[in-house]
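Participant: sequence unavailable; structure follows:
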């Protein structure tokens, strides 16, 4: 059984359109028609981390963090590969142990878990497909 099913299309040039259920996402490595893949990955990571923190705080009986926001920064190497990612997590609540939210986010964020060595797509090429 497949848990995630989507289609990403590139007609020409470099931009792509991914259809994920009822949603479409445009990604363009040239930053002309949409954000580039590295930007999307960092945004996806931040978009996973925030709800993971909230859910983990609830599960652990912690104070509701209130409004949250992540300012994300990333560095690229000379080949435009992600080299590092930094988050500044801003929360509305006055917390007893702010670092506890980092541990919770890392524990429950699926993107955080996925960013590991060895997780790569298993690619099969089908030619003369269109």
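Facilitator: Nice, thanks for sending it over. Predicted, not measured: the structure shown is a model, and the values here were computed from it. Numbers count the residues shown, from 1 in each chain.
Participant: switch to C-alpha atoms for all contacts and neighbour counts from now on
Facilitator: OK.
Participant: need the residues that contact the longest helix belonging to the chain.
Facilitator: For the chain, the helix that runs over the most residues, judged by DSSP state H, is helix 37-59. The contact list for helix 37-59 (C-alpha atoms under 8 Å, 6 or more residues apart in numbering) reads 27-29, 63-65, 68-70, 72, 74, 81-82, 85, 87, 101-102, 104-106, 108-112.
Participant: another one to put next to it:
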């Protein structure tokens, strides 16, 4: 039995609607009716990395990071395949000196990070005490 099931349907064109449990997500290769697959992957990566970073912070005695934001950027090659991903993070808490440790711990915990080929792992910069 599968741990995750998704039902995806495309009635016409290049837009696909996926049902994940009770949620619905529209992804459109033309970027007209929703984000395209590459945009969705980058957003999914960032959305997975933030809670992983929070868990890693808790494991390193930071119980409350406050607000955490990621501005994600990605590069595409000539075939429109992702070739690089970058995260610029801002963290409300003062984590001065522990950024690298927290980034590494977050990478170890993040499921999307683990699923991507290594050359697509995000290049992450963190700015603590940012808000």
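Facilitator: Cool, the structure landed. Note that the structure is a prediction, hence the values are computed from the model and not measured.
Participant: what's the TM-score for these two chains?
Facilitator: Scored against TM-score structural alignment, normalised by the length of structure 1, the superposed chains reach a TM-score of 0.85; 117 aligned residues with a C-alpha RMSD of 1.2 Å.
Participant: which of the contacts of helix 37-59 of structure 1 are buried?
Facilitator: Buried members of these, counted by 16 or more other C-alpha atoms under 10 Å: 27-28, 64-65, 70, 87, 101, 104-106, 108-109, 111-112.
Participant: tell me which two of those residues sit farthest apart.
Facilitator: 28 and 64 (36.9 Å; C-alpha to C-alpha).
Participant: could you pull out the strands in structure 1 for me?
Facilitator: Using DSSP state E, the strands of structure 1 run over residues 7-9, 16-20, 23-27, 68-76, 82-91.
Participant: sorry, back to before: mind putting the buried ones among the contacts of helix 37-59 of structure 1 in TSV, distance to residue 3 of structure 1 included?
Facilitator: What follows is these, written out as TSV (distance: C-alpha to C-alpha, whole Å):
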residue	distance to residue 3 of structure 1
27	22
28	26
64	30
65	30
70	28
87	28
101	28
104	24
105	22
106	22
108	18
109	17
111	15
112	18
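Participant: which ones among these map onto helices?
Facilitator: Counting by DSSP H, those contribute 101, 104, 105, 106, 108, 111, 112 to helices.
Participant: now, which of those residues sits nearest residue 2 of structure 1?
Facilitator: residue 111 (17.8 Å).
Participant: now do the closest one against residue 50 of structure 1, distance only.
Facilitator: Distance of residue 111 of structure 1 to residue 50 of structure 1, given as C-alpha to C-alpha, to the nearest Å: 11 Å.
Participant: over to residue 94 of structure 1?
Facilitator: 17 Å.
Participant: these two: which is more packed in?
Facilitator: Taking neighbours as other C-alpha atoms under 10 Å, residue 94 of structure 1 and residue 50 compare with residue 50 leading, 21 against 11.
Participant: what residue of structure 2 matches up with that one?
Facilitator: Matched by TM-score structural alignment, residue 50 of structure 1 corresponds to residue 50 in structure 2.
Participant: for the strands of structure 1, which one sits closest to residue 34 of structure 1?
Facilitator: strand 23-27 (5.0 Å).
Participant: just checking, what packs against that closest one?
Facilitator: strand 16-20 (3 or more C-alpha pairs under 8 Å, 6 or more residues apart in numbering; DSSP states H and E).
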